[in-house]
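got a structure for you, letters missing:
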């Protein structure tokens, strides 16, 4: 799933706090947002492995959520929803496409790495690929209760996430060729090998 969808999922998970404990709504929403996007910071360093932990985030989130329920505070609410957002992100990517450059071709058997089981989990492709029309539909559905409930800064974040989702979906199928051309024609002739090694192999070896 695309990053805006993950961000909206994290915020939607924290939305009930706005009703149950309004004084903690801000920290919970911020934590859900940050936790929802955090795993994708590994985009260029072993994507869906370095920061994706479908088992460990989930296992850690359970006691932290329990503590937040028993001892509600800014700190416990933030920690709980950050971990929940990261856990749901890591698990949700299993139900999307694989790691191939063009995931709509469904050629990869790798979705998310399970560090506990020391294996790659295969993609289920319920959402065919990040930036697919189905992914955009999911973003829109998640945004509705957020837009109805939130205001101010968080309302603006939701609108911005939706705008990014629409643009990303519109250009998604063009991005592999553009990225591969950028690497081949701009970066490869100019970067030393030790820096070029940080560019994911799927871009360096792409046939565009």
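Noted; the coordinates are in hand. Every value quoted in this text rests on a predicted model; they were computed, and no experiment measured them.

all contacts plus neighbour counts: C-alpha atoms, from now on.
Will do.

How is residue 47 assigned, secondary-structure-wise?
At residue 47 the chain is in coil, as set by DSSP: H, G, I helix; E, B strand; the rest coil.

With adjacent residues omitted, what lies nearest to it?
residue 40 (7.2 Å; CA to CA, 6 or more residues apart in numbering).

tell me the contacts of the one you found?
3, 47-48, 51-52 (CA atoms under 8 Å, 6 or more residues apart in numbering).

How about residue 37?
Residues in contact with residue 37 (CA under 8 Å, 6+ apart) are 3, 6-7, 85-86, 89.

Between the contacts of residue 40, which sits nearest residue 131?
Comparing the contacts of residue 40 against residue 131 with CA to CA picks out residue 3 as the nearest, at 9.1 Å.

The residue lying closest to that closest one once chain neighbours are set aside and residue 47: what is the separation?
Nearest residue to residue 3, sequence neighbours excluded (CA to CA, 6+ apart): residue 37, at 6.3 Å. Residue 37 sits 13 Å away from residue 47, going by CA to CA, to the nearest Å.

here's the one I want to compare it with:
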């Protein structure tokens, strides 16, 4: 899924906090946004493996949420929402396409790495690829819920993220060709640092 979709759904996880403990809502929205994006910081160092934990992630969320409920504070609530957003990111990557430059071709059987199983989980392709129309639909759904909740400035950020998602969806396939072209122009010392799917293109 798109990074924007992950960020929007991470922010949506903060909505129960807005409803029950609004004083912690600002930190929860920020934590959800950052937690939704954080796993993709491994883009250049083992993407969907180094920082993606589809099995261990949800397990860690349970005690974090319990602590936040028993001892609510900005720190405990933020940590719980951030970890939940990161876990959701990793889990939903398995629902998408494979880890390849053109995932709409369905040539890869690697979706996200499970450290628990010691192997790659296969892509379910319920969302065919990042930037597919169904991906945009999920981004729009989360964005719409955030706007309906009326939690400014989170609602304004949600609108911006949905707009970015729409532009990315429009240009998703041409961007793959551009990335392949630019990767081909990279000097030899840089090539080992490019994501594997660009080197294989």
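Cool, the structure landed. A quick note: this is a predicted structure, and the numbers were derived from the prediction, not measured.

And the TM-score between these chains?
Here the superposed chains carry a TM-score of 0.96, computed using TM-score structural alignment, normalised by the length of structure 2; 201 aligned residues with a CA RMSD of 1.1 Å.

Now the contacts of residue 37 of structure 1 in a markdown table, please, with extra columns for neighbour count.
Below are these laid out as a markdown table (neighbours: other CA atoms under 10 Å):
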| residue | neighbour count |
| --- | --- |
| 3 | 21 |
| 6 | 30 |
| 7 | 26 |
| 85 | 33 |
| 86 | 31 |
| 89 | 28 |
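
How is residue 120 of structure 1 assigned, secondary-structure-wise?
strand.

and if you look at the one 4 residues further on?
Applying three-state DSSP to residue 124 of structure 1 yields a three-state assignment of coil.

picking that back up, narrow the contacts of residue 37 of structure 1 to those in helices?
3, 6-7, 85-86, 89 (DSSP state H).

So residue 90 of structure 1 is in contact with residue 39, correct?
Yes. Look at residue 90 of structure 1 against residue 39 with CA atoms under 8 Å: they come within range, at 7.0 Å.

Need the residues touching each of these two.
48, 52.

Show me which of those two is the more surrounded one.
Ranked by neighbour count (other CA atoms under 10 Å), residue 90 of structure 1 and residue 39 place residue 90 first, with 30 against 23.

What about the residue lying closest to the more buried one once chain neighbours are set aside, how many residues nearby?
Leaving aside its chain neighbours, residue 90 of structure 1 sits nearest to residue 54 (4.8 Å; criterion: CA to CA, 6+ apart). Residues within reach of residue 54 of structure 1, counting by other CA under 10 Å, total 25.

go on, residue 19 of structure 2?
11.

Also residue 22 of structure 1?
Residue 22 of structure 1, neighbours per other CA under 10 Å, totals 12.

Next: residue 154 of structure 2.
Neighbours around residue 154 of structure 2, by other CA under 10 Å: 22.

show me the contacts for it.
Here residue 154 of structure 2 is in contact with 11, 29, 146-147 (CA under 8 Å, 6+ apart).

can you tell me which of those residues lies nearest to residue 67 of structure 2?
Closest to residue 67 of structure 2, out of all of those and judged by CA to CA, is residue 29, at 18.2 Å.

picking that back up, most neighbours of all the contacts of residue 154 of structure 2, which one?
For those, neighbours tallied by other CA under 10 Å; top is residue 11, 29 neighbours.
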